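In: sharing a sequence plus its predicted fold:
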Amino acid sequence: MRISFLLHNAYGIGGTIRTTFNLAQVLAERHDVEIVSVFRHREKPMMGAPAGVTMRELVDLRRSSPDFAGDHPDHRRPAKVFPRGDGRHKQYSRLTDTRIAEHLRSLDADVVVGTRPGLNVHIARQTRRGPVRVAQEHLTLDGHGYRLRRELGYRYGLLDAITTVTEADARAYRTRLKLPGVRIESVPNSVPRPSVPPSDGSGTFVVAAGRLTGVKRYDLLVKAFSKVVAARPDWRLRIYGSGDATGNERDALTALVEERQLKDHVFLMGNAHPLEPEWVKGSIAAVTSSKESFGMTIVEAMRCGLPVVSTDCPHGPREIIEDGVDGRLVPTGDVDAIADALLELICDDELRLRSGAAALAASERFDPVRIAARHEALFTELVEQARTRGSRTALRDAAYRLRGTVYGSVYALRYLAAAVLRRAGRKG
């Protein structure tokens, strides 16, 4: 098969980039695979180009490129196809609308795969007839605003399949978006086998990793560790990751560590790449998020032989951790429950080692070869169906295109009416 992935920016850092690279590299061992990046801002991918995969860009933002200065008149005009409800909308323009459309209308592939809602809308609306159209959801339907969910309901009917990273999110798509004829499957993200030996469970470190943002609730973890230190002062907590440009979350955590007098026990380590050597220095991993679309760090820690104490938040942890076997699930937001679960593993060496071994074994199901096989089976089935489908699919597509046109017209009229009212208000 010829498989083409469409990414926002393959030259940055992020979970969607990492999991797409993992999948593409394995598929490239048996198929012709390319990754098309809408944007390119540096010479080489930060996360390393996947072996055997062709890479190209649609808008080149490097200084040597004509696109760099943004002189093209369409560069400053807001995108019309890329939905406003997608958080990346301000980075898109009429120029990206045109470049993406040209790419999709000339695409020579059996399968085209989008990796974020805005790009999935492009694929639904602009891909020529022939390629199978697959939308990957790397976040969650509930995590999107009403405006975006509404547009997805109108546009996604033109797709052949949607894949989510959890079964809970797949159920949300099946029940809340009425998309007859669209296959909806859950396929988790993949994590490769670490390049270092697994943790031996003897270290006295709890490790957490992820961006320093409010949703990760590292404040709860620091508070819980106060209770841990009171019982086991020989243990330490390392938190890896950086925050946004403001640094507000890091400052707040630093202040909390000082307030709790934990400067000798809790350390904000910043970024580490690769992270595997840092995971294996620890003996327990901790995740205290209020929500997760999947939980890549949970799998990464388990692949390094660490049992994970995690909040039982939507959507991913419950589908990864078997409570009491390879980790612990605790109520979201419960500081005491987090501390008690950590202490249970800290104070029982045999339990900690047994749980770590179970985590290592269970994490094999997320190996890229196994995950790629599931995608490959889905793509193969959809391509075979596409070769035999006839007027019924054509009629379905025509109906959804008409529905989308009506939606776009109604939205445009509402936008125009709101602009007129705002102008009238200013004049009044």
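Out: Sure thing, it's come through. Quantities reported herein were computed from a predicted structural model and do not represent experimental measurements.
In: CA only for contacts and neighbour counts going forward, please
Out: Noted.
In: all helices for the stretch 201-350 of the chain, in order.
Out: In the stretch 201-350 of the chain, the helices defined using DSSP state H, counting those that start in this stretch lie at 218-231, 248-259, 276-279, 296-303, 317-320, 335-346, 349-362.
In: residue 17 contacts residue 10, correct?
Out: Yes: in terms of C-alpha atoms under 8 Å, residue 17 counts as a neighbour of residue 10; the distance is 6.0 Å.
In: quick one, which of these two is more surrounded?
Out: Ranked by neighbour count (other C-alpha atoms under 10 Å), residue 17 and residue 10 place residue 10 first, with 30 against 19.
In: state the distance from that one to residue 55.
Out: Relative to residue 55, residue 10 is positioned 9 Å away (C-alpha to C-alpha, to the nearest Å).
In: what does residue 91 give?
Out: For residue 91, the distance to residue 55 - C-alpha to C-alpha - is 21 Å.
In: circling back: between residue 10 and residue 55, which contacts overlap?
Out: Applying C-alpha atoms under 8 Å, 6 or more residues apart in numbering, one finds that residue 10 and residue 55 are jointly contacted by 35, 37.
In: and the comparison structure, right after this:
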Amino acid sequence: MKITFLIHNVYGIGGTVRTTLNLAAALAGRHQVTIVSMLRHRARPRFAVDPRVTVVPLVDTREHGADAADPLLHQPAEVFPAAEKRYKQYSRLTDKRAEEYLRSSDADVLIGTRPGVNVYLARFGSPRALRIAQEHLTHDSHSKRLRAQLARHYRDLDAVVTTTEADAAVYRSRMPLPGVRTLAVPNCVPDPGLPPADGSAKVIAAAGRLVPAKRFDLLVEAFGEVAGKFPDWSLRIYGAGTDKDRLRRLIEEHGLEGRAALMGVVSPIEEVFARASIVASASDAESFGMTLVEAMRCGVPVVATDCPLGPAEIIDDGVDGRLVPMGDKHALAAELCQLIADESGRRRMGEAARAAAHRFDPARIAAVYEDLFAELTASRRTRARQRGKARWRARAGRVLRRLRG
């Protein structure tokens, strides 16, 4: 089977890039897998790409790249939805290249990995192929305008796949798509192949984009309470983003220099997680929570805010990690202190976390996708009838409304 993923930029860094590469590698053992990158801004991808996976860049945005002189590169996109957060990075050249590639593709399965790219998939992807939209963000993180645009296009697809069951339920209730399978499949996270953390390091680690929604400010404030009780413990935050300077000032204001540090971007992150004893997440929102699983794979317990939508579907509270109320720095500090004080309990929780993380094995997630491909293929005619009836009812409703008017 030929499987093609369409991604915003496989040359960049981010959770969607990591999980797409993980899933592509898992499927490449049994299928012919291609990753089509809408954009290319550097010579090589930052993350390792399985040699069995083919990477095809569509538009080279480098200053002296192959497309630098193309006038379409500097004209705004007309197909990529303007309400999409990445809209300014797209152009008429991206529209053109996506259409050309998709119309000529002989893939059996086409999988898009962000909303605007999924619109390309719906507009230009061959109906002979299975067309699947992955949602690595969440329904409610999209603007009302974007959701309306997606609803028009997603109805032409075969499936919409979210990373959590909670988000799938939101899609089913607020964006009903007759004939389209809407389901949750978690991201896959491979075993890092490292010895598990032994729980002896007096280090709390955290990782992610340094942006307001990740609430690293709350974590720093909570650590201020921890530091007063356990002066030999430190906090290390890995990542980059717009909040970097604000977080540095906050660390200074709380007198935590030398105790709390911004460590920059590290990849693979598992190497530093394995040298910590606790991983913390204070996010206000998570579409999944890759860092939580990555920490668990290293045998490190996680203390995370019980935010929408991912942590509660990853962490079994009190067994392989702890969940605390969102936005409550005192609760976060209390759970961190409890784990620090209970070394044997911390080790047991880390062992449980490592065992629980096996449900995110790439081979298991790849098998779920293979089952989905078979199901979608077998149900093509039934789903086409459902889609046709829904369209007929919609047209009839419009006619009735016009007559009444």
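Out: Looks like it arrived, so ask away. Note that the structure is a prediction, hence the values are computed from the model and not measured.
In: next, the TM-score between them, please.
Out: Overlay of the two chains. TM-score (TM-score structural alignment, normalised by the length of structure 2): 0.93; 397 aligned residues with a C-alpha RMSD of 2.1 Å.
In: let's have the helices of the stretch 201-350 of structure 1 in JSON lines, adding mean neighbour count.
Out: Shown next, in JSON lines, are the helices of the stretch 201-350 of structure 1 (neighbours: other C-alpha atoms under 10 Å):
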{"stretch": "helix 218-231", "mean neighbour count": "20"}
{"stretch": "helix 248-259", "mean neighbour count": "16"}
{"stretch": "helix 276-279", "mean neighbour count": "21"}
{"stretch": "helix 296-303", "mean neighbour count": "27"}
{"stretch": "helix 317-320", "mean neighbour count": "22"}
{"stretch": "helix 335-346", "mean neighbour count": "20"}
{"stretch": "helix 349-362", "mean neighbour count": "20"}
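In: JSON lines for those, including distance to residue 401 of structure 1?
Out: Listed next are those as JSON lines, based on distance: least, C-alpha to C-alpha, whole Å:
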{"stretch": "helix 218-231", "distance to residue 401 of structure 1": "45"}
{"stretch": "helix 248-259", "distance to residue 401 of structure 1": "44"}
{"stretch": "helix 276-279", "distance to residue 401 of structure 1": "47"}
{"stretch": "helix 296-303", "distance to residue 401 of structure 1": "36"}
{"stretch": "helix 317-320", "distance to residue 401 of structure 1": "36"}
{"stretch": "helix 335-346", "distance to residue 401 of structure 1": "50"}
{"stretch": "helix 349-362", "distance to residue 401 of structure 1": "44"}
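In: nearest to residue 27 of structure 1, out of these?
Out: The closest of the helices of the stretch 201-350 of structure 1 to residue 27 of structure 1 is helix 296-303. By C-alpha to C-alpha, the value is 20.3 Å.
In: tilt between the closest one and helix 349-362?
Out: Angle of helix 296-303 of structure 1 versus helix 349-362, following axes from the mean of the first three to the mean of the last three C-alpha atoms, to 10 degrees, is 110 degrees.
In: which bit of structure 2 covers helix 296-303 of structure 1?
Out: Under the alignment (TM-score structural alignment), helix 296-303 of structure 1 falls on residues 290-297 in structure 2.
In: contacts for the matching stretch?
Out: In contact with stretch 290-297 of structure 2 (C-alpha under 8 Å, 6+ apart) are residues 15, 187, 189, 191-192, 196, 207-208, 269-270, 273-274, 279, 281, 301-302, 311, 314, 350, 353-358, 360.
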